[in-house]
Every structure is written in C-alpha cells, then in structure tokens.
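> Predicted model follows, preceded by the sequence.
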Amino acid sequence: MSNMKSITNAARAVQKRPFRVSIEGNIGSGKSTCIKFFDKYPNVEKHGEPLDEWRNVRGHNLLGLLYSDMNKWSFAFQHYVHLSRLKIQTSQPCNSNITVKMFERSVQNSRHCFVENAKKQNFLEDPEYQTLLAWFDYSEKHLDINLDLIVYLRTTPETVYERMMKRGRAEESEVPLDYLKQVHESYENWLNSPDVGCEVLTIDADRGLACVKEDLERYSYKILGGNHTN
C-alpha cells in the first residue's frame, strides 16, 4: 500500500509541474533577451544560462577553460553543464502561482547538440562520450526532464559571430566562426530529428530585435502554455 501511495504522489507531482519552455539557439542568438521579454508575466519563472556558476566551480572558470582548450576540458565542462541544467529543469517553482518555467537551453540540448558536436569534433574520447550518454540516459529514465515547447531562435553563424564579437565576453573572444557553424549544424540536426520529443517553435532571429519581439508577442499564447493541460 505504501508503495502505491508513493507512486500516486509522484504522479501528482509530475502532473502539477509548470509548462516547461526551453529557449534554444546558437551563441549570440538572443536567448537572454527573449527570456527578459517575459518579465512582465508574473506566472513565469525564468532561468538564464548559469554563466556565473560555470565561471566559478570552486574557484575554477570551467567556461574559460573550455574555450581555451576544448580537447582537454570538454568532458569536465559538459559533465558540469548537465548537472547545472538538471537542477534548473527539475527544481520546484519558487511559488504556487508559477504556471510556466522558462530556461535558457536544456538538458536535452546538452545531450543532443553540444555533446554530439564535441564527439564529432574529437573533443571527447569515446569513454568520455559514453559516460555523458549514460548520465543523460539515467536522468531521462528516472527523472521528469520532459520539455513541453522549444523556442528555437534560428540564426546564421555569420550573424551570431558578428554579435558575439560586439558584446565582447572575455571567454568568447577565442571562439572561431567554425565552432559557431558546428553548433548551428548540431542544432539543425537535433531539432529536425525524432529525438526532439516536443513541439518546436522556430523564430528567425537574424532579423532585428524589434521583429523578434513582435514574433514573441504574436506567439506568446503558445509559449505560455495556452490550452495546455497537465
């Protein structure tokens, strides 16, 4: 009887979880700006990419280390990214009024985009790659990490490279255009495959910010889980 009660309580917890929206896109595609657009909705809990956490893992800047030597640091970085995204994606909302949880990139993105690209570019040895897959497979099997919607800010690599150079983040100064092309290809492969597992809303983010905001406003009902029932 106690086991049945535990299963029922777990099922209810899953049913009551917020509508999960992952904002996806290449470096410099406008993900943070997109999330800020929804500041006006008090029922939305928003999570940007935890850059500060990645820059200080007990004194180590994993993000900086990654960009300085992807062959050496991809495994450690992707392992920690999975943990940080998992904490964001599965944590309980800050209050009971939250009906939508929105975050910048997802556990699924790490698995199907960045880990796959790291393996393809030989930044990961096969034992490292298999370890990361096992980490993801366990999470997918035993935790509720499902997404309800992906908003894909689709860009060309050349556009985001120009934006990246203008904003001048220290770690990104070493990122070549070729890497952005690899990330773009990985996104296209992932979001056009059966592995997506949810609806994908694609927005042309090569256009100016005003146009992107118009699309966000136009599709806000969908993005905020309109007609969605848990």
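Happy to help now that I have it. Since this is a predicted model, take the numbers as computed values, not measurements.
> CA only for contacts and neighbour counts going forward, please
Fine.
> who touches the residue positioned nearest the centre of the chain in this structure?
Taking Cα atoms, centre = their mean, the centroid of the chain lies closest to Arg105, which sits 1.1 Å from it. Applying Cα atoms under 8 Å, 6 or more residues apart in numbering, we find Arg105 in contact with 22-25, 49.
> Determine which two of those residues are furthest apart.
Distance extremes for the contacts of Arg105: the farthest pair is Gly25 and Glu49 at 12.0 Å, using Cα to Cα.
> Which of the two has more residues huddled nearby?
Ranked by neighbour count (other Cα atoms under 10 Å), Gly25 and Glu49 place Gly25 first, with 26 against 17.
> picking that back up, give me the distance between the residue nearest to the centre of the chain and Arg55.
Per Cα to Cα, to the nearest Å, Arg105 is found 17 Å from Arg55.
> same thing with Gly30?
Using Cα to Cα, we find Gly30 at a distance of 21 Å from Arg55.
> So for those two, which sits in the more crowded spot?
Neighbour totals were compared for Gly30 and Arg55, and Gly30 leads with 21 against 16 (other Cα under 10 Å).
> Would you map the strands across the chain?
19-25, 44-47, 100-104, 149-154, 199-204 (DSSP state E).
> by contact count, what packs against the third one?
Helices and strands in packing contact with strand 100-104 are listed as strand 19-25, helix 31-37, strand 44-47; criterion 3 or more Cα pairs under 8 Å, 6 or more residues apart in numbering; DSSP states H and E.
> and what of the last one?
In terms of contacts (3+ Cα pairs under 8 Å, 6+ apart), strand 199-204 is packed against strand 149-154, helix 209-218.
> For Ile88, give me its contacts.
By Cα under 8 Å, 6+ apart, Ile88 lies in contact with 47, 103.
> how many other residues sit next to Thr155?
20.
> I figured it was touching Gly30, is that so?
No: at 9.5 Å, Thr155 does not count as touching Gly30 under the criterion of Cα atoms under 8 Å.
> Now list whatever residues contact both of these two.
Ala205.
> Give me whichever of the helices and strands packed on strand 199-204 is most buried.
Per residue and on average, the most neighbours among these fall to strand 149-154, with a mean of 22 (mean count of other Cα atoms under 10 Å).
> Against that first model, consider the following:
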Amino acid sequence: MTEIPFIAIEGPIGIGKTSLAKKLSNHFNFHLLKEIVEENPFLGKFYDDIEEWSFQTEMFFLCNRFKQLEDIEKKYLTKKKAVVADYHISKNMIFAKRTLQADKFDKYEQIYHILTEDMPVPNMMIYLHASLDTILERIQMRGREIEQNIKSSYLAQLAADYEAYMNEFEVLHPDIPVIRINGDEMDFVKRQDDLESIINTVHQRLTNHIAISK
C-alpha cells in the first residue's frame, strides 16, 4: 500500500460522488480527480437505447479514465501528492457486464485488462449507497438533461450491481479500507454535521492506514 493517500469514491449514478470528492479535496487539500461524464458524446443516445450505444459509451469512458489515471500517476502520485477521485476505474466492469452483449463484452474485457493492469490502485474506498427513491430524487435535483431519460429499473439494477461489487471488493482487497455511507441517513450536502462526521471517519482511517503527506 502506497503511503500517499489515493481515495476513490464510488456508488450509483446521482448519489453524490463528485460533491463529496470536492468537499474532501478542499478539506484535506488533496488534488481532485473528476471523471469525464457529460463530455461523452454517446451518453444521451445510450440512455435512450442502451443496447445500441453501450459499446461506444463504455469504450469512451474506459479510454478517458485510463488517460486520467495515467496523468494522475505521473503528475501527482509519483510526486508524493495525495489524490481524491470521484470514481474507481473498475466501475467500468460494473456497467459493461450489465449493458454489453456477450460478444462485445468479451472484447471489452480484454481491452480493459490490458489498459488497467499497471494502473495506480486507490488505497481507500468510500462507497455511497441509498434507496432508489433517494437516488431518483438526487438525479432530479442536479438536473442533468441527459439523465432525465434514465429508467428507474436500470438504476435499481445498477444499485444492486454496485452492492454486489463492493461486497466482492472487500473480500478481494482486505488491505484497502472501505467506508460505507448510507445516503438515506446522511446528507453531507445539506447537513454540516453529516459532512463533519464523514471527514472525521476519513481522517481516522488515513491516520490508521496511510501517512498523510504534509
């Protein structure tokens, strides 16, 4: 485990990953890594017709996230500068398994493993989860036009996929601490006490597991 904090925040669409990443970045003075979302030219078409546009959408995300992590490693982690990201690149496999047909998934999986085999790995995960009602409410509140056509059934399945993924992640990576945050009970955007509670938990985990670079 690297001594430089590299925190990744994960969870379903609209759960608040970027909002929390920004707040932790500001508090700890860590570099903020934000995934490219709205710049994906296929995303709107994907939400209208998942089967038709899934491969193009997932490949765009994979290539851009690969490039982002490559840059982060060179510009920050190798220079002992801490990073907090609003995604973990392994999320690509969550979406790909759900949206790609078998033949295209096989091709995608091969490319994924080639690109990510030597990518930097976060040494802390924060997992945001919530009920479907909360997820739908937050998607509506942030008002991204391209997300308004997302089917609730897709979001429900995605939330279940994330839960299964995180359960497996904890088994496969027992050395990487995972902080689970229930979005139904905590609102770190509207309630300062909730935010401070999360910050305190992160600080404690950093102190116990990772040397914070001053």
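Okay, I see it. Note that the structure is a prediction, hence the values are computed from the model and not measured.
> where does the TM-score land?
Remark: TM-score between the superposed chains equals 0.83 [TM-score structural alignment, normalised by the length of structure 2]; 203 aligned residues with a Cα RMSD of 2.6 Å.
> still on that earlier bit, show me the one of the strands of structure 1 that comes nearest Tyr80 of structure 1.
So among these, strand 100-104 is nearest, using Cα to Cα, at 15.7 Å.
> Just name the most buried of the helices and strands packed on strand 100-104 of structure 1.
strand 19-25 (a mean of 24).
> Please report the distance of Tyr187 of structure 1 from Leu62 of structure 1.
In terms of Cα to Cα, Tyr187 of structure 1 sits 23 Å off from Leu62 of structure 1.
> follow-up on the earlier one: nearest to Gly197 of structure 1, out of the helices and strands packed on strand 199-204 of structure 1?
Closest to Gly197 of structure 1 of these, according to Cα to Cα: strand 149-154, at 9.1 Å.
> which residue numbers in structure 2 go with the closest one?
Aligning strand 149-154 of structure 1 against structure 2 (TM-score structural alignment) gives residues 124-129.
> how much does the matching stretch stray from structure 1?
If you overlay the two and look at stretch 124-129 of structure 2, the average distance to its match in structure 1 is 0.9 Å (mean Cα distance after the TM-score superposition for structure 1).
> just how off-centre is that stretch within its chain?
8 Å (Cα atoms, centre = their mean, to the nearest Å).
> what does that stretch contact?
Contacts to stretch 124-129 of structure 2, defined as Cα under 8 Å, 6+ apart, come from residues 5-12, 15-17, 159, 166, 176-183.
> So what does Tyr67 of structure 1 match up with in structure 2?
Per TM-score structural alignment, Tyr67 of structure 1 is aligned with Tyr47.
> Count the residues that sit near that match.
19.
> Once you drop chain neighbours, what's closest to it?
Ile150 (5.7 Å; Cα to Cα, 6 or more residues apart in numbering).
> Tell me, how many residues neighbour the counterpart of that neighbour in structure 1?
In structure 1, the residue paired with Ile150 of structure 2 is Val175, using TM-score structural alignment. Val175 of structure 1 sits with 15 neighbouring residues when counted by other Cα under 10 Å.
> so Val175 of structure 1 makes contact with Tyr67?
Yes: the pair Val175 of structure 1 and Tyr67 passes the contact test of Cα under 8 Å, sitting 6.6 Å apart.
> just to revisit the earlier point, so what does the residue nearest to the centre of structure 1 match up with in structure 2?
Using TM-score structural alignment as the criterion, Arg105 of structure 1 maps onto Tyr87 of structure 2.
> Just want to check the distance between its match and Pro122 of structure 2.
The gap separating Tyr87 of structure 2 from Pro122 of structure 2 is 10 Å, by Cα to Cα.
> Which neighbours do these two have in common?
By Cα under 8 Å, 6+ apart, the residues touching both Tyr87 of structure 2 and Pro122 are Ala8.
> Can you show me the helices along structure 2?
For structure 2, the helices defined by DSSP state H cover 17-28, 43-48, 50-75, 91-99, 102-116, 132-142, 152-172, 192-209.
> Of those helices, which is nearest Lys81 of structure 2?
Nearest to Lys81 of structure 2 among those is helix 50-75 (8.3 Å), distances taken as Cα to Cα.
> can you give me how far that closest one is from the chain middle?
On Cα atoms, centre = their mean, the centre of helix 50-75 of structure 2 falls 13 Å from the chain's centre.
> Repeat that for stretch 200-214 of structure 2.
Distance, stretch centre to chain centre, for stretch 200-214 of structure 2: 20 Å (Cα atoms, centre = their mean).
> Please apply the same query to stretch 35-42 of structure 1.
18 Å.
> Kindly report the same for stretch 184-191 of structure 1.
Offset of stretch 184-191 of structure 1 from its chain centre (Cα atoms, centre = their mean): 13 Å.
> so that stretch matches what in structure 2?
Taking TM-score structural alignment, stretch 184-191 of structure 1 hits residues 159-166 over in structure 2.
> what comes up buried for the matching stretch?
Neighbour counts using 16 or more other Cα atoms under 10 Å place 159, 161-163, 166 of stretch 159-166 of structure 2 among the buried residues.
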